[in-house]
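Participant: one predicted model, sequence on top.
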Amino acid sequence: MSSSSAPLSVSDRTSPFAAAFPGLRRPGPDGRPFVHADAPGGAQVTDSVITAMADYLRRSNANPSRGFTTSVETAELIASVRDRCAGLVGADPGGVVFGPSSTMLIWHFARAFAETLDAGDNIVCTQLDHEANVSPWLAVARSRGAEVRFVPLDPDTFELDYAALPGLVDRRTRLVAFTRSSNLIGSIVRVEPLVEAARSVSALTFSDGVAAAAHRPLDQLAHGIDVSVCSAYKFFGPHLALLTAGPDLLDRFAPDRIRPAAKSGPRRWEMGTLALESLAGLGAAVDYLTATGYPAIAAQERELTVRTLDGLRRLRHVRLHGLDSAEGREPIFAVTVERRSTHEVASLLADRGVFVAAGDSYATECAKALGLPPSEGAVRFGLVHYHGDDDVDRILEALDDLRPGG
């Protein structure tokens, strides 16, 4: 089975961006390259990222707090990457905090934020969020006698019920946490009603941009978002994350820190020596995204999304849990296959060199709202701009072969 309407040449069927990613060239046992369709779980990196990390270790590996040449180079690298990251996500460069993962950065901020909570206060989350932007708020609320409320997900429209906000956000709301897009079903979240609701009661907004940053600009300041996180390994960089906020806002809280640590600024929030080689790789990833441009990325991904949805409609034994339209979504797809467990499907696809995820992908509330069994969740596959038509068709062909009796 093929979802294409006419034969295409190899060059037409391969993304024009794929050549920058060496991991895409690794062949499977059948001689064909693997289809890395678990991009929402971690994207491939560019040659430039690998080179930047290796070059830093070869040339400038040093603690940044000294006065000698390699130390000065390292300090300059850190400052430069802060600036470049701020430009990418539309944030203040004076409030860019680095950490090993978005999950850890959210916990770190949540622990500091907890000191401002009183019994009877509340935090509002959403049912589209990854657990990294839910569990920390549940924990700090529980410790302070506060409450966590959820903006519900409509299981029919696959969108948040924004009309519920007036009944959830009140004068005791201290923070509204939300994702920019679902890491499980791909739905894009409308920022404006959430920010407006938070502002109406002087609550902070905390945004998880992890699933969105590979696909579109986050534009934090333009949206009026107070705090945001994203992870470099989801946007073609190394395993590193950043939290961005206004410097004045960061200085309002007292994070865990050692006594000699910086008294203000991002370093006040960064524990210990940074992963410096990863910072070099992060800078290269940001440079790649900036040079490629989100408009070009969006154009490629729209074609992939349309092709995928067209193909899924033909597979009667496959159910899509998400928007059946290229509008309002990222190219992240959650499906279930008739008479097959999700883990069985993922294993069978892996045997064909097609790599996907199975389970709830840590989108616990989303899976619950959609009625997906907790132990099963869905088969999730996700595409980015380095994928091509051939990748889409191989995923669809593999799913087609799992039809009952096939």
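Facilitator: Looks like it came in fine. Residues are numbered from 1 along each chain as shown.

Participant: rest of the way, CA atoms for contacts and neighbours
Facilitator: OK.

Participant: ok, and the closest non-adjacent residue to residue 228?
Facilitator: residue 207 (4.5 Å; CA to CA, 6 or more residues apart in numbering).

Participant: this is the comparison structure:
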Amino acid sequence: MTVGTTVADVYDLEGLRAQFPALSGGLAFFDGPGGSQTPSVVAERISEVMLAGLSNRDRGTPTGRRADDIVGLAREAMGDLLGADAGTVVFGRSMTALTYDLARTLARQWTPGEEVVVTSLDHDANVRPWVQAARASGCAVRWAHFDPASGELPPQAVTEAITGRTRVVALTAASNVLGTRPELAQVIGAAREVGALVVIDAVHLAPHAPVDLAGWDADVVLCSPYKFFGPHLGVLAGRAPLLESLRPDKLLPAPDRVPERFELGTLPYELLAGTLAAVELIAGLDPGGAGTRRQRLLASYRELEDHEQTLLRRLEAGLDTIDGLVRYSRAAHRTPTSYFALAHRASAEVSAVCARAGINAPAGHFYALEASRRLGLGDTGAVRAGMAPYTTEAEVDRLLEAVAQAA
């Protein structure tokens, strides 16, 4: 950002909001960590593809070429978003399904006595597939725990769990309940020293900040487009040599090349077109952006982070004035996500008060079950309020008023 400008000068919030029909109904959406609202351009692109005529991918018919082109363009877009080679971008039903497939495939190479490392900060989709694959293979699971007082996951908590027997380290790039963004470099370096793979869950980071498979030197990253304006599906990207070395289960006639060998059945072409539209929308959030799409994405994320972090500071300054409120999200470096509870009122009741005020701020563990338990919240969890690119200061103030009323 140049000297003398502000976020408002370059980040067209009202212009962005106008692209989301759901925002016209008056609801304030603080449930973005569970899935964003959908812009018109994404829905229109999906509709256009479904109505224009499609067939299975080939290069011999117009409809086959259209389908094939959509797949290629979507891979390129997600490669740009994830800092990965487009040729390693795999599409699947969900991030959870892709992680299970990956864990089962890798586990065939494991032997009893080897180990996997998981953390209590992670969403269960980056915990249970590894725990269950380890159990089936006779491998041990080593846990790295975050500090419940600060919400931080110190790098040494993970590196101390890594040994010469470690095969995989599964780590989140951002906690979906606390927003905590762990330091990745030291962990990845320690895994590299013993030849372990690093699998990064970037589902909660991708809507808010850049993901960089190559820059992080990670082996695999996963995300979900419906968290950043797109349709419901999952995406995996990995290092090409790793994916080339893996032999997942597949149908005999299915292509054996990467990435197709990891994709089961016919791809949802219309959803891939919607994913492409979502990536393009993010790349255009900085109207002054220039250069490659990856460069424009990075510029847009800078403006987006400024906007969302300003809102987070406003929200948490207000939350901290409410008597009896306990805020669990306290890490120094995190996404615009706040996790809190009232000392003498059930979190589900707080969420209900917000709902009656036209505010979506749900309560629960949100599948970060280990994190909820470590925080002393059991399987009940707390209220989660997540800012999105289209969130406004007025909506933050509405949320604060509702929580104060609940208190």
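Facilitator: Yep, that arrived. Not measured: the values here are computed from a predicted model.

Participant: on that earlier part again, who's in contact with the residue nearest to residue 228 of structure 1?
Facilitator: 177-180, 225-229 (CA atoms under 8 Å, 6 or more residues apart in numbering).

Participant: recalculate using a threshold of 7 Å.
Facilitator: 177-180, 225, 227-229 (CA atoms under 7 Å, 6 or more residues apart in numbering).

Participant: which one among the residues you listed gets closest to residue 68 of structure 1?
Facilitator: Among those, residue 229 lies closest to residue 68 of structure 1 (CA to CA), at 33.0 Å.

Participant: you'd agree that closest one is up against residue 211?
Facilitator: No. The criterion here is CA atoms under 7 Å, and residue 229 of structure 1 misses it with residue 211 at 10.3 Å.

Participant: which stretches of the stretch 301-407 of structure 2 form helices?
Facilitator: With DSSP state H, counting those that start in this stretch, the ranges of helices along the stretch 301-407 of structure 2 come out as 347-356, 369-374, 393-406.

Participant: of those, which is nearest residue 179 of structure 2?
Facilitator: Closest approach to residue 179 of structure 2 among the helices of the stretch 301-407 of structure 2 (CA to CA): helix 369-374, 11.6 Å.

Participant: rewinding a little: could I get the helices of the stretch 301-407 of structure 2 as TSV with mean neighbour count?
Facilitator: Compiled in TSV, the helices of the stretch 301-407 of structure 2 are given as follows (neighbours: other CA atoms under 10 Å):
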stretch	mean neighbour count
helix 347-356	19
helix 369-374	21
helix 393-406	18
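
Participant: for those, which one sits closest to residue 246 of structure 2?
Facilitator: Nearest of the helices of the stretch 301-407 of structure 2 (CA to CA): helix 369-374, 29.7 Å.

Participant: what range in structure 1 matches the closest one?
Facilitator: Alignment of helix 369-374 of structure 2 against structure 1: residues 364-369, by TM-score structural alignment.

Participant: quick one: residues in contact with the matching stretch.
Facilitator: Contacts for stretch 364-369 of structure 1 (CA under 7 Å, 6+ apart): 127-128, 131, 153, 155, 360, 377.

Participant: and these, which two are the farthest apart?
Facilitator: 131 and 155 (18.5 Å).

Participant: before we move on, back to that, in strands only, show me the contacts of stretch 364-369 of structure 1.
Facilitator: Among the contacts of stretch 364-369 of structure 1, the ones falling in strands (DSSP state E) are residue 153.
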